[in-house]
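Student: fold the following, please.
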Amino acid sequence: MPYFQSGTEPDQKIFYIDRGEGKEVLFLIHGWYQNARDCFSYYIDTFQHSGRVVAVDLPGHGSSFKHKSGEYSLISAYRACEELLTRVAKDASHITIVGHSMGSFIGVKLALLHANLVTNLILISPILDFGPYEKRLKRMMRIPKFMHPAYLRWQSFRDGFPFGDRKYIYAQEKGHKIPGKNEYYRIKTTNHPTFIARQYARSFPKSTVMNLIQNVGQPVLILYGSEDRLTPPEPGTAIVNMLPRGLLRIIDRGGHNVQLTRKEETIQLIEEFLEEHKRKRWSWRRLFGRKS
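Tutor: Prediction:
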């Protein structure tokens, strides 16, 4: 399994999945309390046949490092993605970043700070401003450390923040068994331990890229599920209007994990978006006599 060393500490190893071949790369970034496999396994399997797919486990998630002396925050997650992006870019001609939820926040920063490396940007159920979640985050952080596991177990029973609704994650109508409440708690806290979740939560308040979004010059596709209760689709129109080259699509009956519960619709929209902008690149090259 591929890992790379993040930062200068010897035990800060970041796990990532690297499948397929070619110069066209899909770079996948999952959200809080998930990992690359849970969030994107279907997309890795689908797109590896037409190009290269790279999906990272953020620090403190999945198979990446989880030791108690590590740094776990939006900044450390961004740095890990930045390091991997620069590695991948050495053998890539075009990179499309796909960010889900918190991963969208990181994706926007990468597109802004590494515009020369990022060709397209796809944001799924994006969290671009943590302001709307500040009350819930503060409530979560007020819970004493020793009570935090009990609080999170209660939230998992209620399908509450930060876990979300199980039925919108596991998509029973697609043949996936929805886990019981105890199993749901175990899955989430094994993937992302409680002491790490607290560190991430401390880094969220006041974090925003909304004031920078208009500076993203790449083509951007924004996808929401119509039933998303964590990131409702209503702000989508205002966000896409700030983007020079933005496109908004709302997928019917999808929740926050619309990429899981409405896989086929999401795949189709991504494929259409990528194909359209590939055609535009080819037209531009032919017009000016450039080589691909």
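Student: please make it C-alpha for all contacts and neighbour counts, starting now.
Tutor: Fine.
Student: just so I have it, where are all the helices in the stretch 51-200 of the chain?
Tutor: Along the stretch 51-200 of the chain, counting by DSSP state H, counting those that start in this stretch, helices occupy 74-89, 102-113, 134-142, 148-157, 167-170, 181-191, 194-203.
Student: tell me which of those helices is the most buried.
Tutor: Highest mean neighbour count of the helices of the stretch 51-200 of the chain: helix 102-113, a mean of 23 (counted as mean count of other C-alpha atoms under 10 Å).
Student: wait, which of the helices of the stretch 51-200 of the chain is closest to Glu227?
Tutor: helix 167-170 (9.0 Å; C-alpha to C-alpha).
Student: chain center to that closest one, what's the gap?
Tutor: With C-alpha atoms, centre = their mean, to the nearest Å as the basis, helix 167-170 stands 17 Å off its chain's centre.
Student: I'd like the helices of the stretch 51-200 of the chain laid out as JSON lines, including distance to Leu243.
Tutor: Below are the helices of the stretch 51-200 of the chain laid out as JSON lines (distance: least, C-alpha to C-alpha, whole Å):
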{"stretch": "helix 74-89", "distance to Leu243": "22"}
{"stretch": "helix 102-113", "distance to Leu243": "12"}
{"stretch": "helix 134-142", "distance to Leu243": "25"}
{"stretch": "helix 148-157", "distance to Leu243": "36"}
{"stretch": "helix 167-170", "distance to Leu243": "29"}
{"stretch": "helix 181-191", "distance to Leu243": "34"}
{"stretch": "helix 194-203", "distance to Leu243": "26"}
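Student: next up, for comparison:
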Amino acid sequence: METIVLGNRTLAFRSYGRHVAPERPPLVLVHGAGGNHLIWPPQVRRLPRTAVYALDLPGHGASPPPSCATISAYSEVIRDFADALELPYFVLAGHSMGGAIALDFALAYGYRLAGIVVIGAGARMKVSPIFLNGVVENFMHVTAKIVEYSYHPSTPAQEKERYLQRLRETDPEILQKDFLAVEAFDVTDRLESISVPTLILCGQEDRMTPPSLSQLLHRCIPNSQLHVIPNAGHNVMIEQPELVAAYIDEFITQLST
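Tutor: This next block holds a predicted model:
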């Protein structure tokens, strides 16, 4: 993986398609709580005609700790990352906690964005007390439950096991810290202030962040479009990678014309 130093942090990331189609804004991918860049399937990471940057947030994957305590602090990391890579104008896509980061970034640094993609997220996402309070003491049980709630029932067991193993590579205290950041996040009253084009995607069977949360985003964000994807749960981009990649590609094409 590539690394970049941001002040006192080192951030690991993968880049794809640099220097292709300069008329299209680059895409920055941000994973969710306890995740890393591999949550994004190859269809999204290698989006045609688009420069794509998939990063590991601080304390996740190959990026060393400490992690961040708030969604806004993670947004500042994304800002510094974009500055260091000289990305003055880009599309920010986030899944789950990453979606919260995208919303927060649009409110704080909207002038830097061509648009945002919010996947399986909401303006406010209450974390189950089972996850929030039990993740450190009962890490194995809680991570198994997270996987159970993250997928459509038809998802192959092999994919669920792969996600479980990646999730268990995360320090339990970092995962809890992420959950606390998500629990404290609430921009419900500020959604109408988001002025950048917004693509909202969610799985029809999402039990972690139900479609009602995405529908609220669509109602309140002025320049937004929503796609509820069938036969998919919370990890919709893994369950329906071709469809998610097609929606993102179409969105970036719209922004480029």
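Student: could I get the TM-score for this pair?
Tutor: Remark: TM-score between the superposed chains equals 0.86 [TM-score structural alignment, normalised by the length of the second structure]; 252 aligned residues with a C-alpha RMSD of 2.6 Å.
Student: returning to what we had before: out of the helices of the stretch 51-200 of the first structure, which comes closest to Val258 of the first structure?
Tutor: That would be helix 167-170 among the helices of the stretch 51-200 of the first structure, by C-alpha to C-alpha, at 7.4 Å.
Student: which other helices and strands contact the closest one?
Tutor: Using 3 or more C-alpha pairs under 8 Å, 6 or more residues apart in numbering; DSSP states H and E, the elements in contact with helix 167-170 of the first structure are helix 258-261.
Student: read off where the helix it packs on ends up in the second structure.
Tutor: Matched against the second structure by TM-score structural alignment, helix 258-261 of the first structure falls on residues 236-239.
Student: on that earlier part again, of all the helices of the stretch 51-200 of the first structure, which one comes closest to Arg229 of the first structure?
Tutor: Among the helices of the stretch 51-200 of the first structure, helix 167-170 sits nearest to Arg229 of the first structure (C-alpha to C-alpha), with 10.2 Å.
Student: rewinding a little: of the helices of the stretch 51-200 of the first structure, give the one that comes closest to Phe288 of the first structure.
Tutor: Nearest to Phe288 of the first structure, of the helices of the stretch 51-200 of the first structure and by C-alpha to C-alpha, is helix 74-89 at 24.6 Å.
Student: what residues does Val56 of the first structure make contact with?
Tutor: Neighbouring residues of Val56 of the first structure by C-alpha atoms under 8 Å, 6 or more residues apart in numbering: 14-17, 28-30, 35-36, 81.
Student: which among those residues gets closest to Ala150 of the first structure?
Tutor: Using C-alpha to C-alpha, those come closest to Ala150 of the first structure at Asn35, 22.8 Å.
Student: show me where the second structure has its strands.
Tutor: Using DSSP state E, the strands of the second structure run over 2-6, 9-16, 27-30, 52-55, 90-95, 113-119, 198-203, 224-229.
Student: nearest to Leu132 of the second structure, of these?
Tutor: strand 90-95 (18.6 Å).
Student: run the chain-centre distance for the closest one.
Tutor: Strand 90-95 of the second structure has its C-alpha centroid displaced from the chain centroid by 7 Å (C-alpha atoms, centre = their mean).
Student: list the contacts of the nearest residue to Tyr151 of the second structure once chain neighbours are set aside.
Tutor: Spatial nearest neighbour of Tyr151 of the second structure, chain neighbours left out: Gly233 (4.6 Å); criterion: C-alpha to C-alpha, 6 or more residues apart in numbering. By C-alpha under 8 Å, 6+ apart, the residues touching Gly233 of the second structure are 149-152, 202-207, 239.
Student: hmm, back to that, can you list the strands of the second structure in TSV and add distance to Ala184 of the second structure?
Tutor: TSV is the format used below for the strands of the second structure (distance: least, C-alpha to C-alpha, whole Å):
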stretch	distance to Ala184 of the second structure
strand 2-6	25
strand 9-16	24
strand 27-30	19
strand 52-55	23
strand 90-95	17
strand 113-119	18
strand 198-203	21
strand 224-229	24
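Student: and these: which comes nearest Gln215 of the second structure?
Tutor: When the strands of the second structure are compared (using C-alpha to C-alpha), the closest one is strand 224-229, at 7.4 Å.
Student: for that closest one, give me the average deviation versus the first structure.
Tutor: When the first structure is overlaid, strand 224-229 of the second structure sits 0.7 Å from its aligned residues on average, using mean C-alpha distance after the TM-score superposition for the first structure.
Student: how about the aligned partner of Ala100 of the second structure in the first structure: what's its closest non-neighbour residue?
Tutor: In the first structure, Ala100 of the second structure lines up with Phe105, judged by TM-score structural alignment. Leaving aside its sequence neighbours, Phe105 of the first structure sits nearest to Leu128 (C-alpha to C-alpha, 6+ apart; 5.1 Å).
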